[in-house]
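**Student:** turn this into a structure:
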Amino acid sequence: MVKQGAFRYRVWLGLLGCSLTFAALAAEQGSSPVEMYRYINDKGITVIDRLGVPPQYIGKGYEVLNEQGRVIRVVPPAPTAEEIEKRKAATAQANSDAQLLRLYTSVEDVDRARERKLSELDGLTSVARSNLQSVKTQQANLQSQAADQERAGRQVPEHLIDQLNMLKTEEKRLQQDLQHYQQLRTKANATFDADRARLVQLLGDSPTP
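**Tutor:** Next up is the predicted model:
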């Protein structure tokens, strides 16, 4: 009888402990703030939902309300593709401006850099033109020798023909170099013009003549 009574007492204690645990959990849940979510569905209707915002509407942004209906948090809409591109462009412009300010402290710095670059390209152009003139002179001499051989009724030597072909190849390369230098000069002028104009905006200076 004593053992049976002790067993019943332990069972009663166990049930009491479970009841207290469930009561504590219920009280904790009851005390947590109630949140509601307000969003606009695909029909343009404002919806207030206690369960949350459906995934297809999250990107459009929504508001979180308390149990009194006051807004306690606003989740903005996700940026559009156009907005993302604008942000990228703004970031790229900011990086470019920072680089420009590291390179130049004044508009005059841009002008001096332009002069150095154009002088360098003009030097390369001058060398290429001089080489081209030398090649043309050599071609004229060799062609004269070849003509002399033909007038004398002799076959033009193979080495003379090879030299003429090599000079033609060199002439073509030098012509391409001259065209390339001209393109670089035009591009450099455009780049320095853009850098100068942007620096004027960043520094608030008046462009010097």
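**Student:** going forward, measure contacts between C-alpha atoms and count neighbours the same way
**Tutor:** OK.
**Student:** give me the element the residue nearest the centre of the chain is part of.
**Tutor:** Nearest to the mean C-alpha position of the chain, counting by C-alpha atoms, centre = their mean, stands Ala92 at 5.9 Å. Taking DSSP states H and E as the criterion, Ala92 maps to helix 81-103.
**Student:** next, the buried residues of that helix.
**Tutor:** Buried residues in helix 81-103, defined by neighbour count with 16 or more other C-alpha atoms under 10 Å: Asp97, Leu100.
**Student:** so for stretch 129-145, what gets flagged as buried?
**Tutor:** Burial within stretch 129-145, assessed by neighbour count using 16+ other C-alpha under 10 Å, is assigned to Arg129, Leu132, Val135, Lys136, Gln139, Leu142.
**Student:** let's see this one next to it:
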Amino acid sequence: MVWVFAGSLSLPVAAQGVLLYRYVNAEGVKVIHHTIPPEYAQNGYEVLNSQGDVVEVVQPSLTDTELAALQQKRELEAWDKDLLKRYSTVADVKAAKRRRLGEINTNIAILRGNILNLDSQIAREQRRAADSERQGIQVPESILINIKNFRGEKAAAERQIEERRDEYRQAEDKFDKDIDRFTFILERREQARTSY
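**Tutor:** Have a look, this model is predicted:
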């Protein structure tokens, strides 16, 4: 009874039609089978019904080169979209570049001013230390701590200036690329417009 029941469950599946796979094997021969080996699945295949009709086509997997090209295409499309959203003309991009580089230069100028101030504070503390030594007394610990702290702050400000200079170079390079790309986009649009 159980076997009959189990057999009757499989009848509707057979009535619907068994799906087959058509793929090309390593010898270049088309094979039709009820399963497809994994090593052939990545090359693409067709799914057939019991009448031999193609019900689905599975495309081959992309190669590493094709995947890299697709990724590059998507990145360019995203870049183009971003540029077109932010700018109307090449002059807009150049103005944004000037503003950004100006901001970085202002930041560098502030840091340089801080360094000059720290140099003055260091010199003042060193004079105080020298005065103590000339009087034959031990330099107060607070003066030594101040000198150490001011030198640490100066070193940190100098590092920040180097970071801002790197940021300047990176921003300049990025905006130059944006200008070149935006110019290309506008030229491509103009060519498309005039070709109609």
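**Student:** picking that back up, show me what the helix holding Ala92 of structure 1 is in contact with.
**Tutor:** If you take C-alpha atoms under 8 Å, 6 or more residues apart in numbering as the criterion, helix 81-103 of structure 1 is touched by Asp195, Leu199, Leu202.
**Student:** so Gln138 of structure 2 sits against Arg128, correct?
**Tutor:** No. Gln138 of structure 2 lies out of contact with Arg128 (C-alpha atoms under 8 Å); the separation is 11.3 Å.
**Student:** rewinding a little: average offset between the helix holding Ala92 of structure 1 and structure 2?
**Tutor:** Taken over the aligned residues, the distance from helix 81-103 of structure 1 to structure 2 averages 1.8 Å (mean C-alpha distance after the TM-score superposition for structure 1).
**Student:** what residues in structure 2 pair up with that helix?
**Tutor:** Mapped onto structure 2 using TM-score structural alignment, helix 81-103 of structure 1 spans residues 64-86.
**Student:** ok, stretch 119-134 of structure 1 next?
**Tutor:** By TM-score structural alignment, stretch 119-134 of structure 1 lines up with residues 102-117 in structure 2.
**Student:** chain center to the matching stretch: distance?
**Tutor:** Centroid separation for stretch 102-117 of structure 2 versus its chain: 30 Å, with C-alpha atoms, centre = their mean, to the nearest Å.
**Student:** now Ile32 of structure 2: which helix or strand?
**Tutor:** Secondary structure from DSSP H and E places Ile32 of structure 2 in strand 30-33.
**Student:** and that strand, what does it pack onto?
**Tutor:** When contacts are defined as 3 or more C-alpha pairs under 8 Å, 6 or more residues apart in numbering; DSSP states H and E, strand 30-33 of structure 2 packs onto strand 20-24.
**Student:** buried residues, stretch 178-191 of structure 1. List them.
**Tutor:** By 16+ other C-alpha under 10 Å, the buried positions in stretch 178-191 of structure 1 come out as Leu178, Tyr181, Arg185, Ala188, Asn189.
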